[in-house]
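1. what would the 3D arrangement of this be:
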Amino acid sequence: MDIFILVIIAIIGIEHIGIGLFEMFGSTAKQADAFDMPGTFVQQKNAKTALKNQGIYNLMLGILILAVILIFTGATLKTLMLLLTGYVMVVAIFGAFTVTKKIIFLQGLPALIGFLLVLFFY
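-> As a prediction, this is how the structure comes out:
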């Protein structure tokens, strides 16, 4: 079960790396669609800068999640996985209220599943 949980948490990390890369380097049309924003807004220099800034946070969060799995063990690993998945859930809830409801399902639900698996079975 521990390996299964670590794989789930790793998938969450990989997901955030992908989200980060998408926010930093994705096409403006696809970004506009993903975030339910007008294409003309996403094409603006300030919006592009904001998306890249948001992207680096998601990219680094994904790398951190993977690094935690590789570096730590035992109770420390469990605590860090709970903190990181909890962080993702809070950010997903905020994103669902401020950007698009899709975020709660795409980011929040996997984090909730990971959090519960770690909490009860790791």
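
2. from here on, contacts and neighbour counts on C-alpha atoms
-> Noted.

3. what packs against the host helix or strand of Lys30?
-> For Lys30, the host element (DSSP states H and E) is helix 28-34. Judged by 3 or more C-alpha pairs under 8 Å, 6 or more residues apart in numbering; DSSP states H and E, the packing partners of helix 28-34 are helix 39-42.

4. doesn't Met24 make contact with Lys52?
-> Yes. The criterion here is C-alpha atoms under 8 Å, and Lys52 meets it with Met24 at 4.3 Å.

5. please state the offset of the helix holding Lys30 from the chain centre?
-> Distance of helix 28-34 from its chain centroid, counting by C-alpha atoms, centre = their mean, to the nearest Å, is 18 Å.

6. need the next SSE after the helix ranked longest in the chain, C-terminal direction.
-> Longest helix of the chain, by residue count under DSSP state H: helix 45-71. Toward the C-terminus, helix 45-71 is succeeded by helix 74-98 as the next helix or strand (DSSP H and E).

7. one more, for comparison:
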Amino acid sequence: MLMVAIVLSALVALLHLYFLVLEMFFWTKPLGRKAFGLKADFAEQSKALAANQGLYNGFLVAGLAYGLLLGAAGAGKPWLVFFLGCVVVAGLFGAATVSKKILFVQALPGALALAAVFAV
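-> Below is the predicted model:
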């Protein structure tokens, strides 16, 4: 179960790194607009907000990476529990307020990784 926890936590971290890149660097570009279904004018008007969201995703990545470096079964476990919990809460909030798709793209992977970490 340790390897499952490590792999799932790493995948969640990579997913949030991808969100960071999309939100901070590609929000107004075709890739970002397509990923989030945005019109060019809205993307331009909201790019500062998206960059802020991207920065928060970066904090999640940093926390998860630090937890993984410390070890999922050792000193890193509380870090992983905290940051995966943040991912799940953010995913649930996003699903309730923005799009149900976020439930499957963010909350579910985070919940699966969190369950695996708890099982270690």
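
8. superposed, what's their TM-score?
-> Between these two chains, after superposing, the TM-score reads 0.85 (TM-score structural alignment, normalised by the length of structure 2); 119 aligned residues with a C-alpha RMSD of 1.9 Å.

9. what angle separates the longest helix of structure 1 from helix 74-98?
-> Angle of helix 45-71 of structure 1 versus helix 74-98, following axes from the mean of the first three to the mean of the last three C-alpha atoms, to 10 degrees, is 160 degrees.

10. residues near Pro106 of structure 2, how many?
-> Pro isn't right for residue 106 of structure 2; it's Gln. For Gln106 of structure 2, the neighbour count with other C-alpha atoms under 10 Å is 21.

11. quick check: nearest residue in space to it, chain neighbours excluded?
-> Among residues not flanking Gln106 of structure 2 along the chain, Gly91 sits closest, at 5.2 Å (C-alpha to C-alpha, 6 or more residues apart in numbering).

12. my guess is the one you found contacts Leu103. True?
-> Yes. Because the distance of 5.7 Å satisfies C-alpha under 8 Å, Gly91 of structure 2 is recorded as touching Leu103.

13. so between those two, which is more surrounded?
-> Legend: neighbour count by other C-alpha under 10 Å for Gly91 of structure 2 and Leu103, higher for Gly91 (26 against 19).

14. what lines up with the more buried one in structure 1?
-> The equivalent of Gly91 of structure 2 in structure 1 is Ala92 (alignment by TM-score structural alignment).

15. returning to what we had before: list the contacts for the residue nearest to Gln106 of structure 2?
-> 102-103, 106-107 (C-alpha atoms under 8 Å, 6 or more residues apart in numbering).

16. one more pass at 10 Å, please.
-> 85, 97-111 (C-alpha atoms under 10 Å, 6 or more residues apart in numbering).

17. likewise Val88 of structure 2?
-> Listed by C-alpha under 10 Å, 6+ apart, the contact partners of Val88 of structure 2 are 82, 94, 103, 106-114.

18. against His16 of structure 2, how distant is the nearest residue to it once chain neighbours are set aside?
-> In space, and not counting its chain neighbours, Val88 of structure 2 is closest to Ala107: 4.4 Å by C-alpha to C-alpha, 6+ apart. For Ala107 of structure 2, the distance to His16 of structure 2 equals 12 Å [C-alpha to C-alpha, to the nearest Å].

19. anything in contact with each of these two?
-> Residues touching both Ala107 of structure 2 and His16 (C-alpha under 10 Å, 6+ apart) are Val87.

20. what is in contact with Gly91 and Leu103 of structure 2 at once?
-> Common contacts of Gly91 of structure 2 and Leu103 (C-alpha under 10 Å, 6+ apart): 109-110.

21. what sits against the residue nearest the centre of structure 1?
-> Nearest residue to the geometric centre of structure 1 (C-alpha atoms, centre = their mean): His16, 3.9 Å. By C-alpha under 10 Å, 6+ apart, His16 of structure 1 lies in contact with 10, 22, 55-65, 88, 107.
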